[in-house]
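**Q** quick one: sequence plus predicted model below, questions after.
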Amino acid sequence: MNDERYLQIVLERIRVSAEYRPKFGRGRADKGLSLDEFQALYGSDPFYSWFGLDNPLMYAAHKAAGGMTSVYRQIGIGCEELVRTILQDCLGLSAEDANWSYEVPTSDGKTRKLHLDGRVILDKIGNEASRGRFHQWMKDSASLVNVDSDVSATLKGTVFEIRQGYKSKDSKRQNADIINAANAYAQAYLPCALILSTQIDSDILLRYRARKWSILTGVIGASDPLSS
């Protein structure tokens, strides 16, 4: 059954977090330190051991903090894969159809490829009724964020940014998303941010909609397909 397959896509990613061990500055390639290795490292440091930082509780705190970050990250990655899979299954899209990227020039004269997390091209939806429903959703979503009807009439599909939540006020991330939206419209796609939880900062929500992002959030029981 698809439900079991969908569940395993997310669980497979979350299981990665169960193996998390803090690295304590040992680099990305290192698999992290065990409790014994941590105590040997900090216990041999005269300064840290003087403060008692080789205590097992300190290791537990590091593991909990890093593990929490890992859980959020893996949930996000799992949800990206899940949504792409659902798009393919429900709309009859290929893996290539469900992915989108674009290239930007760099200061050294080369190009850099940037990706969003999902894509639906109207002409690739084989079922006529499904294509009609999705197209109507696109037109209504574009209207909600005040995209001119002449512009929305040219849109050939939607590209998705998929996140488990969005609480960060990081201006670099926000500016990158605004650039993503501009490039999406330049290639005739409606940009849609799919926030699977209800955790999105209200200021960010307003700013993104002002920049013509369609935004869906994970509100259970809502009957408005333009917002959840």
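**A** It's in.

**Q** alpha carbons only for contacts and neighbour counts from here, please
**A** Fine.

**Q** distance-wise, check residue 163 relative to residue 74.
**A** Going from residue 163 to residue 74 by Cα to Cα, to the nearest Å gives 11 Å.

**Q** wait, residue 56
**A** Residue 56 is 26 Å from residue 74, where distance means Cα to Cα.

**Q** so for these two, which residue has more residues nearby?
**A** residue 74 (21 against 14; other Cα atoms under 10 Å).

**Q** so that one touches residue 17, yeah?
**A** Yes. Between residue 74 and residue 17 there is a contact at 7.2 Å, judged by Cα atoms under 8 Å.

**Q** let's bring in a second model and compare:
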Amino acid sequence: MRDDKELVESFLGPIRECAEYRPAFGHSDSAGVDLQGFLDLYGGDLFYAWIGLDTPLVYAAHKAAGGLTSVYRQIGVGTERLLRDIMKDALGLSSEQTSWKYEYSKGGGKKGVHVLDAKIAFDDLAESRRTVFREWLSSTGPIVGLSNKKRERIEGVVFEIRQGYKSADSKRQNADVRFGMSAYQEGLLPTLLILSRQVSETVVERYRRDNMAVLTGTLADDARTSTFAFFKHVVGYDLVAFFERNSVAIKCEVRKIVQGLLGADQ
């Protein structure tokens, strides 16, 4: 099992990239525009200069807004890496064993590939842990409306991992439902693992109606609905204890990055 230092690095590595964030202002092929570049750009735009937008305050606002969006996105990447690393180590699985993807039609004769965040096939598990997963599946079935006949065909779980899910974006929902249908075709239970409690209840209810398991960051001791309880009782790793042990170090780095995004000093 990787030690805490390695797991913290799995989580923080992607987030550190946000420290270098600069708003692009339409220059998508660049590394972003610094403060002087912004002042030249907006100062040279007669309309924006006339109405007073050529100021460091506007640059700072753009940097903070875009930077925070980037932070949330990279927290999602860090969350995905962390949980996948823990599952691999705790369950003795390889990268190949935890990989899963499917092909779908994009229309116009084109095909797309959706790569999921992690997969656990029951046959890849040690017997004792396999029993735990099958018991979890049996108890989760009624929550997601899974019939006994359909449950008997399930031979594993495939995960989409998120840090939170506040958006009710229809495009993302449709992609998730498509993933769920594809997972069932392969005999896998589609499961969303979410670390935060910041989720859209409307989306959660829809996914469960579509026979998808959804676990969130609640501390309720219920492995059917709580990501933390699932890791403790099913995966066999205390995720709450990990974050409690490392909260000070993680918090220090994240806040330093956020603080840097609030200024116009680039």
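**A** Yep, that arrived. Computed from a prediction, not measured in an experiment: that's the story for all the values here.

**Q** what segments of the stretch 1-150 of the second structure are helices?
**A** 4-16, 35-43, 46-50, 56-91, 127-140, 148-151 (DSSP state H, counting those that start in this stretch).

**Q** for residue 182 of the second structure, grab the count of nearby residues.
**A** 18.

**Q** what's the closest non-adjacent residue to it?
**A** Nearest residue to residue 182 of the second structure, sequence neighbours excluded (Cα to Cα, 6 or more residues apart in numbering): residue 102, at 7.1 Å.

**Q** look up how far residue 175 of the second structure lies from the residue nearest the centre of the second structure.
**A** Centrality entry for the second structure: nearest residue to the mean C-alpha point is residue 162, 2.5 Å, by Cα atoms, centre = their mean. Separation of residue 162 of the second structure from residue 175 of the second structure (Cα to Cα) stands at 14 Å.

**Q** before we move on, what about residue 122 of the second structure?
**A** Distance from residue 122 of the second structure to residue 175 of the second structure, by Cα to Cα: 25 Å.

**Q** okay, the two: which has more neighbours?
**A** residue 122 (19 against 12).

**Q** setting aside sequence neighbours, what's the nearest residue to the more buried one?
**A** Here the residue nearest residue 122 of the second structure, using Cα to Cα, 6+ apart, is residue 156, at 5.1 Å.

**Q** residues touching that neighbour, list them.
**A** 119, 120, 121, 122, 187, 188, 189 (Cα atoms under 8 Å, 6 or more residues apart in numbering).

**Q** counterpart of the first one in the first structure?
**A** Taking TM-score structural alignment, residue 119 of the second structure has residue 119 as its aligned residue in the first structure.

**Q** list the contacts of residue 180 of the second structure.
**A** 189, 190, 210, 211, 212.

**Q** taking those residues one by one, which sit in helices?
**A** In helices, judged by DSSP state H, none of those are found.

**Q** among these, list the two that are farthest apart in space.
**A** Pairwise distances across these peak at 11.4 Å for 189 and 210 (criterion: Cα to Cα).

**Q** which one of those two has more residues nearby?
**A** The neighbour count for residue 189 of the second structure versus residue 210, taken as other Cα under 10 Å, is higher for residue 189 (28 against 16).

**Q** nearest residue to that one in space, please, no chain neighbours.
**A** Closest to residue 189 of the second structure by Cα to Cα, 6+ apart is residue 157, at 4.6 Å.

**Q** how close does the helix or strand containing the one you found sit to the first structure?
**A** Assessed by DSSP states H and E, residue 157 of the second structure sits inside strand 156-162. Taking mean Cα distance after the TM-score superposition for the first structure, the mean distance separating strand 156-162 of the second structure from the aligned residues in the first structure is 0.5 Å.

**Q** stretch 73-82 of the second structure now?
**A** Stretch 73-82 of the second structure sits 0.6 Å off on average (mean Cα distance after the TM-score superposition for the first structure).
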